[in-house]
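> What follows is a predicted protein model with its sequence.
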Amino acid sequence: MSYIVKRTTGTAGAPLFLTFHGTGGSEDQFHSFAEQLIPGAHVTSPRGDVSENGAARYFKRAAEGVYDMEDLGERTHAMADFIAGEVAQTHATRVIGLGYSNGANILASVAMMQGDLVDDLILMHPLIPFTPTPQRCLKGRRALITAGENDPICPPDLTQQLVTYLTEQGADVTMHWHSGGHGIAQSEIAAVQQFLS
């Protein structure tokens, strides 16, 4: 699988910062945000290669919250290979991933499959409606999860289940709630900045 990708070449020894858009977004959605968060970083932003009625996504689904698990598995492997290639190309010793909604879901899925690939996970409004298998390589990884208390797409109980899962794997998890829905609140931006500072 090949992606349309936006890349910014960083300075030698800088972290690799990967960004993953939400459904209907593009490689531009968080690219400049990542550049601002860590000046000098290598920034890589792949566009999802699945089209859902013209909206770009990273994997197929049958309905809202109903994933095509076979397709998710295949595309998770492909994304893990892509990330490994970016790491090899940049020689980065620290890898940061930021994803929103569908982008957070593919990033989380990669971490659940290959826990040592991304060091710092920023999962904004993730939805993992299945029980992941244990992943011992997540031990010591840092994760920030942001979510809306009134998100109609990502129920708070499923968000909490993901927090519990990551914590049980030994990850260092920070949770940020806001009172809104599925949109990104200003407080989430501040939480991301604080997480990376």
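Okay, I see it. Here the structure is a predicted model, which is why all the values come from computation and not from measurement. Numbering: from 1, shown residues only.
> Please count neighbours and contacts with C-alpha atoms only from this point.
OK.
> Just the element for the closest residue to Phe59 other than its chain neighbours, please.
Excluding its sequence neighbours, the residue lying closest to Phe59 (Cα to Cα, 6 or more residues apart in numbering) is Leu72, at 5.5 Å. Using DSSP states H and E, Leu72 maps to helix 69-90.
> What of Ala34?
Applying DSSP H and E as the criterion places Ala34 in helix 31-37.
> For whichever helix or strand comes after that helix, enumerate the helices and strands it packs against.
Counting by DSSP H and E, the element after helix 31-37 in chain order, helix or strand, is strand 42-46. Packing partners of strand 42-46 (3 or more Cα pairs under 8 Å, 6 or more residues apart in numbering; DSSP states H and E): strand 5-8, strand 16-20, helix 31-37.
> The same query, at a cut-off of 6 Å, please.
strand 5-8, strand 16-20 (3 or more Cα pairs under 6 Å, 6 or more residues apart in numbering; DSSP states H and E).
> could you dump the ones you listed to CSV with mean neighbour count?
As requested, the helices and strands packed on strand 42-46 are exported to CSV (neighbours: other Cα atoms under 10 Å):
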stretch, mean neighbour count
strand 5-8, 15
strand 16-20, 28
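> one more structure, for comparison:
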Amino acid sequence: MADYQYREHQGSDATAPLLFVFHGTGGDENQFFDLGQQLLPDARVVAPRGNVSEGGALRYFRRTAEGVYDMDDLRLRTGQMADFVAQRRDESQPRRVIGLGYSNGANILAAVQFSQPGLFDQTVLMHPLIPFIPADADFVGRSVLITAGRRDPIAPASATQALADYFTRNGAKASLFWHEGGHELRQEELRETQRFLGR
């Protein structure tokens, strides 16, 4: 069980949506904390800090090179994060559990979904890179939004499309939003995220 440092904003009541926000490499628990409150003002927002350092940059799991993951470490960290999410969920009675992650944060969020498909009701995966084929799982009743740049040098468009196809094939209501840029976040994908979470 990992002892994550995290920031938290209390929701409007015990049944408020529970929103987890996961930062990218080099970010921390502050990166999307305010954004989470802006997107869902009544939600309880939990922002865990990655506990792996890569040259001083915080991450959620180790890698051996760009796009090459330490799969043993990923399995370990995925289990730890799934436990953390479940513990925070069990502290209240949220009417839905939502995850939002960017880059490395999207990758750990997706990995948790692969291992525990019933944990999140909705997820927003911003510029994820999953360079392996996940095992099939039951995502019926779950909603996933993937946002990406068509010219992203880190997360190739083909891998992004394959991830969206995976979720659709396994029963999720999955949508894919593209912008014409690279790995950066753009206002249009934040607007799409707001629409998605408001459904």
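Cool, the structure landed. Just so you know, these numbers come straight off a predicted model, no measurement behind them.
> Which part of structure 2 matches the helix holding Ala34 of structure 1?
With TM-score structural alignment applied, helix 31-37 of structure 1 matches the range 33-39 in structure 2.
> The closest residue to Leu185 of structure 2 other than its chain neighbours - how many residues pack around it?
Leaving aside its sequence neighbours, Leu185 of structure 2 sits nearest to Met126 (Cα to Cα, 6+ apart; 7.9 Å). Here the number of neighbours of Met126 of structure 2 (other Cα atoms under 10 Å) works out to 29.
> Could I get the contacting residues of the counterpart of Met126 of structure 2 in structure 1?
Using TM-score structural alignment, the equivalent of Met126 of structure 2 in structure 1 is Met124. Shown in contact with Met124 of structure 1 (Cα atoms under 6 Å, 6 or more residues apart in numbering): 100, 145-146.
> Could you do Thr15 of structure 2 as well?
If you count contacts by Cα under 6 Å, 6+ apart, Thr15 of structure 2 has them with 93-95.
> now with 7 Å?
By Cα atoms under 7 Å, 6 or more residues apart in numbering, the contact list for Thr15 of structure 2 reads 92-95.
> Buried subset of the residues you listed as a ChimeraX selection?
Burial among the contacts of Thr15 of structure 2 is assessed by 16 or more other Cα atoms under 10 Å; the matching ChimeraX selection reads:
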select :92,94
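> Going by distance to Thr25 of structure 2, which of the contacts of Thr15 of structure 2 wins?
Distances from Thr25 of structure 2 to the contacts of Thr15 of structure 2, taken as Cα to Cα, are shortest for Pro94 (28.5 Å).
> so how far is Ser2 of structure 1 from the residue mapped onto the closest one from structure 1?
Under the alignment (TM-score structural alignment), Pro94 of structure 2 pairs with Ala92 of structure 1. Counting by Cα to Cα, to the nearest Å, the gap from Ala92 of structure 1 to Ser2 of structure 1 is 22 Å.
> same check, this time on Pro152 of structure 1
32 Å.
> what do you get for Leu162 of structure 1?
Leu162 of structure 1 is 29 Å from Ser2 of structure 1, by Cα to Cα.
> Between those two, which is the more surrounded one?
Leu162 (21 against 11).
> For that one, pull up the helix or strand it's in.
Using DSSP H and E, Leu162 of structure 1 falls in helix 156-168.
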